[in-house]
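> for reference, the sequence and a predicted model appear below.
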Amino acid sequence: MWFSRATLNRLFLLALPMVVSQGALALMSFADRFFLSRISPVHVAASLGGGVSFWVCLCFFNGIAAYGNALVAQYFGRRDMRSCPRVVTQGIMLAVVAMPLLLLLAWPMLSLFEWMGHAPELVALEKPYFLTFMSGGFFFLVKTVLASYFSGIARPRVVMIADLIGVFLNIPLSYVLIFGRLGLPELGIVGAALGTVIACILSIAIYLLFYFNPIHARRFHLRKSFVFMPGIMRRYLRLGLPSGFEVLIGMGTFNVFLLMFQSYGVAEGAAMAIVFNWDMLSFVPLMGLNIALMSMIGRTVGAGDMSRTNEVISAGFVMAVSYAGVMGLCFVVFRESLLRMFATPGMDFSPILAVGAPMMIGMATYVVADGLILVCSGVLRGAGDTRWLMVASVSIHILTLIVQVFVIRVWQLGSLVSWYVFVAMLITNALLYLWRVMGSRWRHPERLARVMLE
């Protein structure tokens, strides 16, 4: 657990723009749900169910696309500048292939809301929110590919700039579209989703301005990058598919759990949406640290120099645990005040508060576990240990979902019992990942050499 100040500074400078970027995206979703809470608790609950269902459909392809960060970092560490933008070309090709598959997934997903026993008024809002997001699925994938590229070449400020501009557009745009201001029609929950899609397209435009900058284009031989490269595509799929499958099972089981939990009632569903809104503000910035660690470890793998890996990992643990500990303390001390921020004017908030307050305590318990999970997964993905991550994550999530089916459907236990089973799963996941990182198999020279093979 020793690290030099220089290592901590390098990780901090790389992670800070990514933390700001991911925090901005969390703020965007936070603002949308806050605006929707001004309409009704049903709108807040629907935004969680519909939004998570969209990310379940997208997450497999998005998980593959996001692995471009490690691929680019590995080529960048090897000083193979020509291959870095070729990863972007392969990623966009994958996004084109993914779009028709996403549209095919949309229709069976629509029936899932009713099958889970949601109230009719909830289903009526979840469906249009989900479909609006699905219509912009291609743009979200392209944005992930471009963000991963700039993270991989150690230019996180570009990601920060693009995301901040997107958020600064999204928040007022969503307000206008939700409530029908400036002569526009009042779109309600559809306006929240539409504003996010438009903001995503603007962020892509910002990325492309940096991508086609003449200085950047010459350094990375951009003109010769717009070709299909079988070797790079094979690496993308060989290392990215386990990541995509891991995220798919994780998000899929989480979505089924969430939809089952919402069958407890509107108050429970709204309480979960509010709690996860605050959870997102603590979790998503840690994703910035995860991306930074993936990039740093990827560059050491590409350069064939793993000598300072332990310093990077230790610095990552200190940053994650310190941040998560402070956030967890805030969630416990200010739990009722944080919940009341989403109270709909003129409506009785006490049923939501009764469920949400103990849930906030549970969330404070697992935020440190989230930090450990993200540090460990960033390190292992950067080193190409995606197959082990897939097996471990899939096993834990499927086991947890089976337990939740018994808790909610078979034994019909209370909502807080189900919630604390979820908390226990996250803590178990963190301990398993920590065990892997503290071992040595993932950093064996022969295994790392196979990671670089095309």
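Yep, it's here. Only a predicted model underlies this, so the values are computations on that prediction, with no experimental measurement involved. Numbers count the residues shown, from 1 in each chain.
> from here on, just use CA atoms for contacts and neighbour counts.
Will do.
> show me where the stretch 351-454 of the chain has its helices.
Here the stretch 351-454 of the chain has its helices, by DSSP state H, counting those that start in this stretch, at 386-405, 415-438, 445-451.
> repeat for the stretch 51-200 of the chain
Under DSSP H, counting those that start in this stretch, the stretch 51-200 of the chain gives helices at 68-77, 83-110, 112-115, 120-135, 137-152, 156-179, 189-211.
> which residues does the shortest one contact?
Okay, so that is helix 112-115. With contacts defined as C-alpha atoms under 8 Å, 6 or more residues apart in numbering, helix 112-115 is touched by 120, 123, 126, 259.
> one step back: dump the helices of the stretch 51-200 of the chain into a markdown table; add distance to residue 311 and mean neighbour count as well.
Below are the helices of the stretch 51-200 of the chain laid out as a markdown table (distance: least, C-alpha to C-alpha, whole Å; neighbours: other C-alpha atoms under 10 Å):
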| stretch | distance to residue 311 | mean neighbour count |
| --- | --- | --- |
| helix 68-77 | 18 | 29 |
| helix 83-110 | 26 | 18 |
| helix 112-115 | 46 | 16 |
| helix 120-135 | 41 | 20 |
| helix 137-152 | 20 | 25 |
| helix 156-179 | 21 | 22 |
| helix 189-211 | 32 | 21 |
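> comparison target below:
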Amino acid sequence: MSQTAQNRGTPSTRDLFGLAWPLGLKAIMLHGIIVVDAYLVAPLGEAALAAMGLAGALAGLLLGILFSFSNATQIRIAQAFGAAGPVALKTSFFCGLLINLAATALGLVVVIFFGDQIIDYFAHTPEIADQAIGYLHVFLWLVVFEAVGQCLSSHFNGCGNTKLSFYSYLIAMPINIGLSIVLIYGLYGFPELGVVGAAYGSAAAAAARVAFLGWRFWRSEGDIIAAKGWSKDTFRHALKRHWLFSLPIAATFISMSIGTQVSMLVYATMTVNEFAAMTLIMPWVQTAGVFGMAWAQAVGIAVAQLLGKDLDEASLDEFLSRAWRASFVASVFVALAYLVIILMSDRLYDDLQQQTRAYLMTFLPVLLLLPFPKGSNAICGQTLRAAGDTVRVMNIFLLGQWVFKVPLTILFVIYLDLHIAWVFALVLIEELVKFPPFHLRLFTGNWKRAQVFDD
């Protein structure tokens, strides 16, 4: 730890990097669950892939809501960890676990009663519908396991042990791949289950991950489990506070998911080459930006811990300034990653038409600028959430998406028929719209005086 950080009791840049890199790699592995399944079933043909995509859309929404609640729990646990109280840690963990289980139960009810009808409506053939329904019904077990697993991950992440959650995915991924291959194709005497076999592999991997994290939690957190009492005197009051903290974070995710789907439907009205270019670049925008977001998430964990310790304002300012400078460096690397992706597009997609490649090249100016406001906004958002200002963060996201990005996407594509470069530029415009309210809110300094655990 640097001398300055040591004197002020704040994490060094190296400490933050130690928090961030497991979060980034874990996020990539997390996104890879359905990607791996799709890759393994690809030899079964387009119908199998269509079934995977259809079921994956519903399953991904359930997991996303679960992860948003878990992110809120992670912040609350980080605040409790900073306050150095086993009672607060126990309260945050069990509140988060109960909310996860309740959200999962509600999601399961909706999928069980309406999921089959939704799939039947959107599936092109009965065969695709049958495969998608079979995959989804088994995949629901993964959602149940992740309700517990994500809460356990949130606990370890909030306590600063982000590597443990990453290690759990290192255990889960080989199980997922190995068992899925065996069950998809019926190897070694096992039944040939096709698409459904991939779901069994994913569910078994999630169960193994939960078992590992649960074992480590039982071994290392005995004092937390044994702590007497609850924060806010009663569990009911603590649960209400946790819920009010979590709800805006979950609402932000749901709003972003709906906005993304609306935008994709609008993109689908463009020419085939334009839509292909947008479809190809959007996953790269998310994947290459993972590490910038992981850095911001690590900053949020550290800020929550420091606020729990009731650190003085000067130390908080010094810490956030260092984190911000490092975020700028991370943005440079993300921009370089985008540059490589665009320049290598000929090799990555050698069967693309020339017009599609030309559209991809027009995205480059936006991609080189995007990481900087996006990274800075992410630092602001995570810091404000760590201070409990979740409603303001939600409102800023809603402003950027529903007042600007979605309406302008409809205007640019359907009414003005602008060049695709202007349409793609909206991802940057959205960040620029959010930039002033995020930074003005942070610069007021109220976050430094937040009483995150006055229990």
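Received the coordinates, thanks. Only a predicted model underlies this, so the values are computations on that prediction, with no experimental measurement involved.
> need the TM-score between these chains.
Remark: TM-score between the superposed chains equals 0.80 [TM-score structural alignment, normalised by the length of the first structure]; 436 aligned residues with a C-alpha RMSD of 3.8 Å.
> picking up where we left off before, export the helices of the stretch 351-454 of the first structure as TSV, with columns for distance to residue 366 of the first structure and mean neighbour count.
Converted to TSV, the helices of the stretch 351-454 of the first structure look like this (distance: least, C-alpha to C-alpha, whole Å; neighbours: other C-alpha under 10 Å):
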stretch	distance to residue 366 of the first structure	mean neighbour count
helix 386-405	15	18
helix 415-438	6	17
helix 445-451	32	14
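> quick one, which of those helices gets closest to residue 349 of the first structure.
helix 415-438 (17.5 Å; C-alpha to C-alpha).
> angle of the closest one against helix 386-405?
Per axes from the mean of the first three to the mean of the last three C-alpha atoms, to 10 degrees, the angle that helix 415-438 of the first structure makes with helix 386-405 is 160 degrees.
> average offset between helix 415-438 of the first structure and the second structure?
Aligned to the second structure and superposed, helix 415-438 of the first structure gives a mean residue distance of 4.9 Å (mean C-alpha distance after the TM-score superposition for the first structure).
> mind checking how far residue 242 of the second structure is from residue 66 of the second structure?
15 Å (C-alpha to C-alpha, to the nearest Å).
> those two: which is more packed in?
Between residue 242 of the second structure and residue 66, counted using other C-alpha atoms under 10 Å, the more crowded position is residue 66 (27 against 20).
> in space, what's closest to the more buried one - neighbours in sequence excluded?
Once flanking residues are discounted, residue 66 of the second structure sits nearest to residue 100: 6.2 Å by C-alpha to C-alpha, 6 or more residues apart in numbering.
> and that neighbour, what's its match in the first structure?
Matched by TM-score structural alignment, residue 100 of the second structure corresponds to residue 95 in the first structure.
> my read is that its match contacts residue 140, right?
No - the pair residue 95 of the first structure and residue 140 fails to qualify as a contact (C-alpha atoms under 8 Å) at a distance of 9.2 Å.
> spell out which residues are contacts of both of the two.
With C-alpha under 8 Å, 6+ apart as the test, residue 95 of the first structure and residue 140 reach no residue in common.
> give the contact list for residue 212 of the first structure.
Per C-alpha under 8 Å, 6+ apart, neighbours of residue 212 of the first structure: residue 222.
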